[in-house]
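Peer 1: generate coordinates for the sequence data below:
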Amino acid sequence: MKRFAASTRKVGAARLVVDSLKRVSLTFIGDDHQLNYAVAKVVGSRLGWFPVDGLKVMTGMRKVPDLAALTEPERVATEAELLRGLRNQFRVIATPLPAGAVLQDAVWKDLWGSVIVWIDEDDKSTPKPRTPERQLYEDRAELAVRVKVQKGFGVRGGQTLEGRARAVADTLLPRLSDFLAEKPELTERKRQYVERGCRGDWPELQPAEGSPVVAALDRKPLAGFEEEQEQQQGQEQQQGQGEQKQ
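Peer 2: Next comes the predicted model:
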C-alpha cells in the first residue's frame, strides 16, 4: 500500500479518475461506516458510480426492519452474500461494515476486483488505538486516505456529516487520480480478475483456463485409496506366485 501526500490539483481529478478506472468498482473500508457511505455518495455523484446502501440492501434481503434483528453470524453471512453479488458489478462503490464480513479472508476473494481505499479520519484529541482490524485495513488497502478532523468556528459546515464527507472526497479524488496514474495497469488487471470469476488468485492471476483451486491440490489419492491400492497389489502378487507354482 502506498500513501500519497495531499494533492493541490482538484480541477479535472474526477474526469481523470473516470478515465483511469475503466468502469472498475471501488470499495471504501474503515471504522466509520456512516462516513464511508456519505463519502461514497459524494464521490459517486462526481464520477457517475453508484454508491451501494449496504444497510438498506441487507435488511431487504432478510426482510427485517433493522440489522439489529439479526444475530452477528447472520449479519456477517448476509453481508458476505451481498459483497459476493457485487463482485461482477462495474461502476459501483461498496462500503463494507466495520468488524463485519471484511474480517473473513474468504470475502476478500470478492473484493479484490475493486480498488480498495481505506478512509481514516485523524483526530488528535481522540487518537485511535492500534487494533487487528485497523491493521487489516492498513495491510490490504491499496490506497489510504487519511484526513484530519476539521474543527473551529471558521469551518463552515465542516462538523456535519455532509461537510466531513465533502472534505474527504476533495482529498480522495486527487489522491486516487495520482495513484491510478502511477499504476496504469492496475484497473485492467482488476477487470481481468473479475472476468475470470474472482477466483482468489489476486494479485498473481493464473491463466484464464487455469484454476487456482486445482493448482493448490497436492494431487494425493483420496483417503483410504492408498490402502485399497496396496491390498489390490498384494492380491495380484499372491495370485502371480500361485500361478508360478502350478
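Peer 1: going by C-alpha atoms from here, please, whenever you check contacts or count neighbours.
Peer 2: Will do.
Peer 1: from the contact counts, what lies against the longest strand seen in the chain?
Peer 2: With DSSP state E setting the assignment, residue counts place strand 115-122 as the longest strand in the chain. Packing partners of strand 115-122 (3 or more C-alpha pairs under 8 Å, 6 or more residues apart in numbering; DSSP states H and E): strand 26-29, helix 132-140, strand 143-148.
Peer 1: could I get the ones you listed as CSV with distance to Val92 and mean neighbour count?
Peer 2: Shown next, in CSV, are the helices and strands packed on strand 115-122 (distance: least, C-alpha to C-alpha, whole Å; neighbours: other C-alpha atoms under 10 Å):
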stretch, distance to Val92, mean neighbour count
strand 26-29, 6, 24
helix 132-140, 19, 15
strand 143-148, 17, 20
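Peer 1: run this one through as well so I can compare:
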Amino acid sequence: MLESINTNVRVVVATLGGTLGAATRPENWKNLHAGLTVWLSQSEAKDEASAEEEARMAKQSENQAYAMADVIVKLGGWDSDAARPAAEGCLRALKCLLESDKELPGKKSLYIRMGCRGDWPNLLPPGWNPSEKDAQVATA
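Peer 2: Prediction:
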C-alpha cells in the first residue's frame, strides 16, 4: 500500500500507532521517506517548552521510528477536543521544518524520482546497489 502511493502528491497517510503501526517496521521507511512524516505522540508535558524537550529526547531515543520522523508533535490527550490543536501543531511543525530547509521539497522529489530506494537522506548516485556496502555517498 505505501509503495503504491509514495509517488502521489497532496496525499495524507495515517498509519496505526504503537507496536503494530507501519512506522515501526524498518522496511516501510523507504516509502515513508518519500513524504513529510509527522509522528503524533501523547505528551506528559505541562507547557510547550517541556513538550519540545520531550520530543527532542524522543528523537534521540532508541525508538527508530521517532528518529526517522521529520517532525514530532506532542499531544496533551486523545479526546475529541484534541483534533484542532493536533492539526495546528502539525502545521506549525511542518512550517518550521520547511523554513529550516528550503531545499527539502526538492530533495524529497529527487528521492521519489530515484525510486525510493531506502537511501534517504544520503541520496546515492544512479545505479547504486543497496547490497554494496562501499558505495560512495552523493549529496542531493
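Peer 1: need the helices and strands packed on strand 115-122 of the first structure in a markdown table (columns: distance to Arg46 of the first structure).
Peer 2: Formatted as a markdown table, those follow (distance: least, C-alpha to C-alpha, whole Å):
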| stretch | distance to Arg46 of the first structure |
| --- | --- |
| strand 26-29 | 13 |
| helix 132-140 | 25 |
| strand 143-148 | 17 |
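Peer 1: the first structure: which residue goes with Val9 of the second structure?
Peer 2: Under the alignment (TM-score structural alignment), Val9 of the second structure maps onto Phe90 of the first structure.
Peer 1: what about that match, how many neighbours?
Peer 2: 19 (other C-alpha atoms under 10 Å).
Peer 1: tell me how far it lies from Lys148 of the first structure.
Peer 2: 31 Å (C-alpha to C-alpha, to the nearest Å).
Peer 1: which residues in the first structure does the longest helix along the second structure match up with?
Peer 2: Longest helix of the second structure, by residue count under DSSP state H: helix 83-100. Helix 83-100 of the second structure corresponds to residues 165-182 of the first structure when matched by TM-score structural alignment.
Peer 1: mind listing what's buried along that stretch?
Peer 2: 165-180 (16 or more other C-alpha atoms under 10 Å).
Peer 1: how far off centre is that stretch?
Peer 2: Per C-alpha atoms, centre = their mean, to the nearest Å, the displacement of stretch 165-182 of the first structure from the mean C-alpha position of its chain is 18 Å.
Peer 1: mean shift of that stretch relative to the second structure?
Peer 2: Average distance, stretch 165-182 of the first structure versus aligned residues of the second structure after superposition (mean C-alpha distance after the TM-score superposition for the first structure): 1.3 Å.
Peer 1: all helices of the first structure, in order?
Peer 2: With DSSP H as the criterion, the first structure has helices at 13-21, 33-47, 54-62, 72-86, 105-111, 132-140, 161-182, 186-195, 212-216, 225-245.
Peer 1: kindly reformat these as TSV containing distance to Thr95 of the first structure.
Peer 2: Shown next, in TSV, are those (distance: least, C-alpha to C-alpha, whole Å):
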stretch	distance to Thr95 of the first structure
helix 13-21	18
helix 33-47	6
helix 54-62	7
helix 72-86	9
helix 105-111	11
helix 132-140	13
helix 161-182	14
helix 186-195	18
helix 212-216	28
helix 225-245	47
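Peer 1: among those helices, which comes closest to Asp122 of the first structure?
Peer 2: With C-alpha to C-alpha, the closest approach to Asp122 of the first structure among those belongs to helix 161-182: 11.3 Å.
Peer 1: if we can go back for a sec, between the longest strand of the first structure and helix 33-47, how many degrees?
Peer 2: 130 degrees (axes from the mean of the first three to the mean of the last three C-alpha atoms, to 10 degrees).
Peer 1: where in the second structure does strand 115-122 of the first structure fall?
Peer 2: Going by TM-score structural alignment: strand 115-122 of the first structure matches residues 36-43.
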